[in-house]
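Engineer: Model the structure of this input:
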Amino acid sequence: MMVYIIIAVGIMLAVLALTLMAISKGYDYKHSIDPMPDNENKSEDEKDHTG
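Structural biologist: Predicted coordinates for the structure are as follows:
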């Protein structure tokens, strides 16, 4: 019976370790954004409304 408890605790620790590694990897992810478009890329409608 003690063997089953040790195996269960080992599995729980392995799942906990994998969960913490996945969370850490998610927080380390570097997000990137696209640059702002130039004024030349605006459509004619937007140019008319801005003056």
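
Engineer: From now on I want contacts and neighbour counts done on CA atoms only, so please keep to that.
Structural biologist: Noted.

Engineer: neighbours around Ile7, how many?
Structural biologist: 11 (other C-alpha atoms under 10 Å).

Engineer: Repeat that for the one 10 residues further on.
Structural biologist: The burial metric for Ala17, expressed as a neighbour count using other C-alpha under 10 Å, is 11.

Engineer: go on, Ile33?
Structural biologist: 5.

Engineer: On the three-state scheme, it is what?
Structural biologist: Of the three states, Ile33 takes coil according to DSSP: H, G, I helix; E, B strand; the rest coil.

Engineer: Next, the structure of the following sequence, for comparison with the previous one:
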Amino acid sequence: MTTVLIISIVIVIGVLIFTILSINKGYQYKHTIDPIENNPHLQQDESEERKE
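Structural biologist: As a prediction, this is how the structure comes out:
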């Protein structure tokens, strides 16, 4: 019984460590966006608004 408990605790601690590492890596990811000048969808929307 003690062996099962120890193995379970090790597995839980391992999963917790990997979860924390993956969350930290996700927060470190640098998101980028397209500038307004190069956004083809914005140009389409502006031309549609002018037609109306």
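
Engineer: could you say which helix or strand contains the residue nearest the centre of structure 1?
Structural biologist: For structure 1, the residue nearest the mean C-alpha position is Gly26 (4.8 Å; C-alpha atoms, centre = their mean). Taking DSSP states H and E as the criterion, Gly26 of structure 1 maps to helix 2-28.

Engineer: Which strands and helices lie in contact with that helix?
Structural biologist: Based on contacts counted as 3 or more C-alpha pairs under 8 Å, 6 or more residues apart in numbering; DSSP states H and E, there is no element that helix 2-28 of structure 1 packs against.

Engineer: Give me the mean deviation of it from structure 2.
Structural biologist: Comparison of helix 2-28 of structure 1 with structure 2 after fitting gives an average deviation of 0.5 Å (mean C-alpha distance after the TM-score superposition for structure 1).

Engineer: Distance from the chain centre to that helix, please.
Structural biologist: 21 Å (C-alpha atoms, centre = their mean, to the nearest Å).
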